[in-house]
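Asks: Please work out how this folds:
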Amino acid sequence: MFALATIALFVAMVLVLIRLFNGPTLYDRVLAVNAFGTYTVLFIGVLGFLNGRPDFLDISMLYALINFVGTIAILKFFRYRAIGDTPRPSDQAEGEA
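Replies: Okay, here's the model as predicted:
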């Protein structure tokens, strides 16, 4: 049963990769990367269960956190064109005076 779930997750990952490369918009591609990360978390969890390695669940949880933070960072970059805090033009004018 879990072997079938692993195969189904692998097929879903391949389909999401196809969507990633053929996505018409940038947001479709970001969504595909996020979905691929989610499927990877599930794949690692099921694979750990099949092999009797419960420490794989810790790895998958860490990967889920990295996937979430990475997706937020990518979306922030595409919206504001910067990751960190950037001074606004009005802030620069106040600092010069």
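
Asks: For the rest of this, base every contact and every neighbour count on C-alpha atoms.
Replies: Will do.

Asks: Show me what counts as buried in stretch 60-70.
Replies: 60, 63, 64, 67 (16 or more other CA atoms under 10 Å).

Asks: Report the contact partners of the third one.
Replies: For residue 64, the contact set (CA atoms under 8 Å, 6 or more residues apart in numbering) comprises 37, 38, 41.

Asks: In the protein, mark out all the helices, start to finish.
Replies: In the chain, the segments counted as helices under DSSP state H are 2-22, 26-51, 55-80, 89-96.

Asks: To compare against the first, here's the next sequence to fold:
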Amino acid sequence: MIDIALYIAMAVVGLSQVMAMVRLLKGPMVGDRILALDTMVVNAIAMIILVGMHWGTQIYFESALIFAMLGFVSTVALCRFVLRGDIIE
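Replies: Prediction:
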């Protein structure tokens, strides 16, 4: 029963990833594209966690944490670059 729920969750997260990629490509402004990239990072983290649950290994959870930290820092850096023109003050 849990396998069916995991497959459904993977399909929903995959669909969400595709919709975020469409927003990334069609986004009329830079802010929309940055938000789409951040959404894609969150979806990738969810997919990593779902794969870790499906295979029953803990290494995926640690990699999801590292990916979350890198995704947050890269989103902040990209926003600072768009707003100020530089990352380091």
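
Asks: circling back to that earlier point, now that we have the contacts of residue 64 of the first structure, which one has the most neighbours?
Replies: Most neighbours among those, by other CA atoms under 10 Å: residue 41, with 22 neighbours.

Asks: How about the equivalent of that residue over in the second structure: what's its closest non-neighbour residue?
Replies: Superposed on the second structure with TM-score structural alignment, residue 41 of the first structure falls opposite residue 45. Using CA to CA, 6 or more residues apart in numbering and skipping residues adjacent in sequence, the residue nearest residue 45 of the second structure is residue 64, 5.4 Å away.

Asks: Matching the one you found against the first structure, which residue comes up?
Replies: Using TM-score structural alignment, residue 64 of the second structure sits opposite residue 60 in the first structure.

Asks: Isn't its match up against residue 46?
Replies: No: using CA atoms under 8 Å, residue 60 of the first structure makes no contact with residue 46, being 9.8 Å away.

Asks: returning to what we had before: in contact with the match of residue 41 of the first structure, which residues?
Replies: So residue 45 of the second structure contacts 64, 67, 68 (CA under 8 Å, 6+ apart).

Asks: Of these, which ones are shared with the first structure?
Replies: Among the contacts of residue 45 of the second structure, the contacts conserved in the first structure (both residues aligned by TM-score structural alignment, their matches' CA atoms under 8 Å) are 64, 67, 68.
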